[in-house]
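A.B. asks: okay, structure incoming, though there's no sequence with it:
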């Protein structure tokens, strides 16, 4: 199980525990010491059970790598792939799912067909001014922002954005 999957499992467990806590607080009506302790106990137990359920089921689900599934991105002659993963491109208010590929010449995103706004975006490395990772919604450290030479900021959601930042810095001179 990767670090990202463990973080997701912990987040899921905490969320489910919090949900159970809120539900029990609503049912209790008036909060007294006994009901508060009981609610906290239920929150902790349901969080642990949810985390264990996620952890155990994630071990048995076989997922394919980005190389094996998802949209096919055609590379130009003499173009070498540096990094690829599944991700989303934030286009307006829609998070468009697809595949993000870094080559030695460009950064390419290609959406899968099941989006409202299917598209392909290709940014030559020479047009990239800066790259930084950020916390999406202020919580999850999975955001990657790429600023182009014309001032546009393209935002992506990827696992391990720090790896993307390092790889982009290794193939092009930019501000990280």
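C.D. replies: Cool, got the structure. Quick caveat, the model's predicted, so the values are computed rather than measured. Numbering: from 1, shown residues only.
A.B. asks: C-alpha from now on. contacts and neighbour counts both.
C.D. replies: OK.
A.B. asks: roughly how far is stretch 149-158 from the heart of the chain?
C.D. replies: 15 Å (CA atoms, centre = their mean, to the nearest Å).
A.B. asks: how long is it from one end to the other?
C.D. replies: End-to-end span of stretch 149-158 (CA to CA, to the nearest Å): 22 Å.
A.B. asks: pull the residues that contact it.
C.D. replies: 85-90, 127-129, 142-148 (CA atoms under 8 Å, 6 or more residues apart in numbering).
A.B. asks: top helix in this structure by residue count?
C.D. replies: Counting by DSSP state H, the longest helix found in the chain is helix 33-60.
A.B. asks: adding another structure so you can compare the two:
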């Protein structure tokens, strides 16, 4: 679809600035080249084999929409605080970065605020006993921080 749209835009532009034959050739070229490129760019890395852990709704202490900083990219989904785990699951929109993150609350060593780009304090970060740091952009960061600290302290 993106190749068709790009081809149409090129054709309209070339019709204004060049001959009809050039416009037609360039638009067909764009459709034939950019359609497969866009298709493979979007669908090449989709991971359908991932299945998320079933979360018992009665164990959820708090949840909200959140973004997980994953491979340097902010990936949208839902963050859940349960009786014994912190769980992040991507939403359906993020099909190319589909993943789940789970950490047992007993493995969390430090919970602190996180600054996006080192400027905007709009999230939390957790550090595990094995010194792995995970970052989340969340609404109500104070509530998340306090609830996680309360759960890990006892």
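C.D. replies: Here it is on my side, so go on. Bear in mind that the values here come from a model prediction, so they are computed numbers and not experimental data.
A.B. asks: one step back: restricted to buried residues, select the contacts of stretch 149-158 of structure 1 in PyMOL.
C.D. replies: With 16 or more other CA atoms under 10 Å as the criterion, this PyMOL line picks the buried residues out of the contacts of stretch 149-158 of structure 1:
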select buried, resi 85+86+87+88+89+127+128+129+142+143+144+145+146+147+148
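A.B. asks: please enumerate the strands of structure 2.
C.D. replies: Along structure 2, counting by DSSP state E, strands occupy 60-70, 73-82, 85-90, 100-104, 108-116, 120-128, 133-137.
A.B. asks: burial-wise, tell me which of the ones you listed comes out on top.
C.D. replies: strand 85-90 (a mean of 22; mean count of other CA atoms under 10 Å).
A.B. asks: what span of structure 1 lines up against it?
C.D. replies: Residues 106-111 of structure 1 are where strand 85-90 of structure 2 aligns, with TM-score structural alignment as the criterion.
A.B. asks: once aligned, what mean separation remains between the matching stretch and structure 2?
C.D. replies: Its match in structure 2 and stretch 106-111 of structure 1 itself, once the structures are fitted together, sit a mean 0.2 Å apart by mean CA distance after the TM-score superposition for structure 1.
A.B. asks: list of residues touching that stretch?
C.D. replies: 71-73, 88-89, 96-102, 118-125.
A.B. asks: cool, stretch 140-154 of structure 2 as well?
C.D. replies: Residues contacting stretch 140-154 of structure 2 (CA under 8 Å, 6+ apart): 81, 83, 105, 106, 108, 111, 112, 113, 122, 123, 124, 138.
A.B. asks: ok, those vs residue 7 of structure 2, which is closest?
C.D. replies: If you rank these by distance to residue 7 of structure 2 using CA to CA, residue 138 comes first, at 39.7 Å.
A.B. asks: so what corresponds to the closest one in structure 1?
C.D. replies: Using TM-score structural alignment, residue 138 of structure 2 lines up with residue 158 in structure 1.
A.B. asks: distance of its match from residue 21 of structure 1?
C.D. replies: Residue 158 of structure 1 sits 31 Å away from residue 21 of structure 1, taking CA to CA as the criterion.
A.B. asks: that older thread, need the strands of structure 2 in TSV with distance to residue 14 of structure 2, can you?
C.D. replies: Listed next are these as TSV, based on distance: least, CA to CA, whole Å:
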stretch	distance to residue 14 of structure 2
strand 60-70	41
strand 73-82	36
strand 85-90	42
strand 100-104	46
strand 108-116	42
strand 120-128	44
strand 133-137	44
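A.B. asks: between these, which gets nearest to residue 6 of structure 2?
C.D. replies: Among the strands of structure 2, the nearest to residue 6 of structure 2 by CA to CA is strand 73-82 (26.3 Å).
A.B. asks: mean deviation of the closest one from structure 1?
C.D. replies: Averaged out, strand 73-82 of structure 2 is 0.5 Å away (mean CA distance after the TM-score superposition for structure 1).
A.B. asks: what about residue 24 of structure 1, helix or strand, and which?
C.D. replies: helix 3-28 (DSSP states H and E).
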